[in-house]
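Q: Just a sequence and a predicted model for now, questions to come.
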Amino acid sequence: MMRGTPLSRRGALKLFSAAAAGAALTSCGLSSGSSVPLRVSPGSIQPVPELEGVPLTVGSKDFTEQIVLAYIAEFALSAAGADVRDLSNITGSASARNALKSEQIDVVWEYTGSSWISYNGKTDPIPDALAQYEAVRELDLEKNGITWFALSLNSDNTYALALNRENADRLGVNTLSDLKRLGQEKPEELTFCLESEFVSRNDGMPGVAETYGFQVDPGRVETLNTGTIYTATSTGRACNFGEVFTTDGRIRALDLKVLEDDKKFFPRYNLGVTVRTETMERYPQLEGVFKPISDRLNNEHLLALNAGVDVDGRDPADVARDWMVEQGFVTAPEV
């Protein structure tokens, strides 16, 4: 899944040119990274002797959630004693994946659905989250030399359709199955704000409509970028229903109602940590560092983290460190 908007989900370009950053791009297109922006001290994450001084570069894709997660990973590894470099905000999911495979980065949080569908070309997602994870883990290990670990079953950043509270009450809809009834009774109310990709993807609008048995009139579809969709859906003027991502902080900020995917159509996009297999074989202690964090992360935490950046305008590193401190994983050194 290619997700996001500028730092509100698709961040600014973080490929450093000599003119912009004083450092030439490598032949593969990425710089060697920068230092971790904030200092942390150990909390529940204690120094790990096997990781002491080990150089590890953390990468991410170019949208808010990924950038915050990258900083969370960097603070965790720093507390464990590693020599951490930051190469977050890589433009494009495929570029971030290739950076991992080509050893430009060592650690990246990934989504099970992204690997299954976007990287490995599987057209039929697996509805059960754990089964999807196991299938992705096996495939990436055998085919790509990438190891998954620290699965978060409670964080699933998948697609959804949402509407504002006034329209939800007026139309009486709570689930995607309700759209079939609405289409039969008031077809003129089935108006949608969607991304261009979602309009045509099998795991997007065509599949939703087929699974839930309603018709989509192309004349009642507005094709917009992600950020505009949230605004348009909240006002309800351009459309009643908008495509959203389930951990986007703007859902809460705009008080949008997310329709339940009661037939479990949308693919699972659970979080896990990915590294090259040789890295995991050399440093199996990484799992012990990340598993408590993955166990703690859920959609509520991600909504709050994303809102801290996209709604409150805070720096992703500050939001990430504050959360790590609040959860007790690290401590903030006194100035």
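A: That came through, no problem.
Q: Only C-alpha atoms from now on, for both contacts and neighbour counts.
A: Will do.
Q: Which parts of the stretch 1-150 of the chain are strands?
A: 34-35, 41-42, 55-59, 83-87, 108-111, 146-156 (DSSP state E, counting those that start in this stretch).
Q: which secondary structure elements does the fourth one contact?
A: For strand 83-87, the helices and strands in contact under the criterion 3 or more CA pairs under 8 Å, 6 or more residues apart in numbering; DSSP states H and E are strand 34-35, strand 55-59, helix 64-80.
Q: looking at the ones you listed, which is buried most?
A: The highest mean neighbour count among those, using mean count of other CA atoms under 10 Å, belongs to helix 64-80: a mean of 27.
Q: Can you give the distance of that one from its chain's centre?
A: 13 Å (CA atoms, centre = their mean, to the nearest Å).
Q: helices or strands up against that helix?
A: Partner elements for helix 64-80 (3+ CA pairs under 8 Å, 6+ apart): strand 41-42, strand 55-59, strand 83-87, strand 108-111, helix 286-296, helix 299-310, helix 316-326, strand 330-331.
Q: Run through who's touching the longest one.
A: To tie it back to what came earlier, the one meant is helix 299-310. Residues outside helix 299-310 that contact it (CA atoms under 8 Å, 6 or more residues apart in numbering): 7-8, 64-65, 68, 154-157, 246-250, 252-253, 314-316, 319-320, 323.
Q: any chance of the helices and strands packed on strand 83-87 in TSV, plus distance to residue 101?
A: TSV is the format used below for those (distance: least, CA to CA, whole Å):
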stretch	distance to residue 101
strand 34-35	20
strand 55-59	12
helix 64-80	17
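Q: hold the first one in mind and look at this next one:
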Amino acid sequence: MARLLRIAAASAVTAAAAAALTGCGLQPASSYVPAAAPAAITAHHPKPGPPVVVTSKQFTEQLILGKMGVLAAKAAGYPVTDLTNVPGSVPVRRLMVSGGANMTWTYTGTAWLTYLGHRRGIPNPQQQYRAVRDADRANGLTWLPVSRENNTYAIAVRKSFAKRTGISKLSQITDVPPDQRTFCLDSEFNSRSDGFTPMLRHYGIPRDSRAGVPRGSVHIFDIGAIYAATAKGNQCNFGEVFATDGRIASLGLVVLKDDKRFFPSYNLSPVLSTDLLKTYPGLRAVYEKVAAKLTNDVMIELNRQVDVDGREPANVAFDWMVREGLISRP
């Protein structure tokens, strides 16, 4: 009976995620991925069992990583269900905890602060990873070794704005005239515990105050629109960005230094259901091989190919995995 209830709950969460996609006017990511053959990721010939259900959030990097997760499992011979492009961190987490999905890529900072409810990040990246890994065992999740990628949040400005105002670090926001302290954020960053308001508080900058960030100076955008809005400067001079986003350089933006070290490390790791790994222990080696090759420079380039060149995330993931010798063309 407990198993039936768990399956029913997982199905309900999956349906809710699909409904959320429709309600936001978004479509689920295409289930298309190119056909992939083994290479460094070898064929495992697993016994018949449940599918590897890969999920991801909806922004570019997560879509690319989600497709890597799908391609890696398929190349190794596992049954796969593509459940990528879920809007927001919390719905993805619910899918993973409920059993509606069993493989994703997660950032240590997101897990520690948003999922596990801690107020502050751990400064040392490895200590942060170990703390998250150990805490999530109770949730039936296994964190594989962390990658070198650190996709932390950041605040960026136009190069011309930085030059004109002399701003290069977050503590200098108050050096800018009050009417020019305008921000473009996405709704999640605006409300999360490691987001905008706590960042301002950390730097001693009051929100909704002329002494800090005046009322009405914060504009909410979809995450993909923030970069262009910040580059144009019509509605905001400061924009929330991800450190590995390929649009930062291509749009002439510069990242302000987090000189008081507010943002925690957001190192990336493959996270799988512990039950799934018991069924398919070979998946550990599959995803460890992919994670070992991921760095900030790698993801900046892959993200650029999608966001600037307009390529399909599945093709970007596939071509990179082939070049790295992880998979091969059939």
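A: Alright, I've got the coordinates. This is a predicted model, so every value here is computed, not measured.
Q: picking up where we left off before, please produce TSV containing the helices and strands packed on helix 64-80 of structure 1, extended by distance to residue 263 of structure 1.
A: TSV is the format used below for the helices and strands packed on helix 64-80 of structure 1 (distance: least, CA to CA, whole Å):
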stretch	distance to residue 263 of structure 1
strand 41-42	44
strand 55-59	34
strand 83-87	38
strand 108-111	21
helix 286-296	26
helix 299-310	20
helix 316-326	34
strand 330-331	40
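Q: Where do the helices of the stretch 101-250 of structure 1 begin and end?
A: 112-113, 129-144, 165-171, 178-185, 196-200, 205-212, 226-235, 249-253 (DSSP state H, counting those that start in this stretch).
Q: of all those helices, which lies closest to residue 57 of structure 1?
A: Counting by CA to CA, residue 57 of structure 1 lies closest to helix 129-144 out of the helices of the stretch 101-250 of structure 1; the figure is 19.2 Å.
Q: Please spell out the PyMOL selection for the buried subset of the contacts of helix 299-310 of structure 1.
A: Per 16 or more other CA atoms under 10 Å, the buried members of those correspond to this PyMOL selection:
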select buried, resi 7+8+64+65+68+154+155+156+157+246+247+248+249+250+316+319+320+323
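Q: just how off-centre is the longest helix seen in structure 2 within its chain?
A: Counting residues, the longest helix found in structure 2 (DSSP state H) is helix 2-23. Centre-to-centre, helix 2-23 of structure 2 and its host chain are 22 Å apart (CA atoms, centre = their mean).
Q: can you check stretch 299-312 of structure 1 too?
A: Stretch 299-312 of structure 1 has its C-alpha centroid displaced from the chain centroid by 12 Å (CA atoms, centre = their mean).
Q: counterpart of it in structure 2, which residues?
A: Following TM-score structural alignment, the aligned partner range for stretch 299-312 of structure 1 in structure 2 is 296-309.
Q: Residue 84 of structure 1 pairs with which position in structure 2?
A: Aligned by TM-score structural alignment, residue 84 of structure 1 pairs with residue 80 of structure 2.
Q: any idea how far residue 38 of structure 2 is from its match?
A: Distance of residue 80 of structure 2 to residue 38 of structure 2, computed by CA to CA, to the nearest Å: 15 Å.
Q: Who has more neighbours out of the two?
A: residue 38 (22 against 17; other CA atoms under 10 Å).
Q: Counting neighbours, what do you get for residue 306 of structure 2?
A: Residue 306 of structure 2 has 21 nearby residues by other CA under 10 Å.
Q: Verify the contact between residue 168 of structure 1 and residue 256 for me.
A: No - taking CA atoms under 8 Å as the definition, residue 168 of structure 1 is not a contact partner of residue 256, at 9.1 Å.
Q: which of those two has more neighbours?
A: Neighbour comparison, residue 168 of structure 1 and residue 256: the larger count goes to residue 256, with 22 against 18 (by other CA under 10 Å).
Q: What does the more buried one correspond to in structure 2?
A: Per TM-score structural alignment, residue 256 of structure 1 is aligned with residue 253.
Q: nearest spatial neighbour of that match, skipping sequence neighbours?
A: residue 158 (4.5 Å; CA to CA, 6 or more residues apart in numbering).
Q: ok, that neighbour - contacts?
A: Contacts of residue 158 of structure 2 by CA under 8 Å, 6+ apart are 230, 231, 233, 237, 252, 253, 254.
Q: same thing but at 7 Å, please
A: Residue 158 of structure 2 makes contact with 230, 231, 252, 253, 254 under the criterion CA atoms under 7 Å, 6 or more residues apart in numbering.
Q: I'd like the distance between the match of residue 256 of structure 1 and residue 278 of structure 2.
A: Distance, residue 253 of structure 2 to residue 278 of structure 2, by CA to CA: 46 Å.
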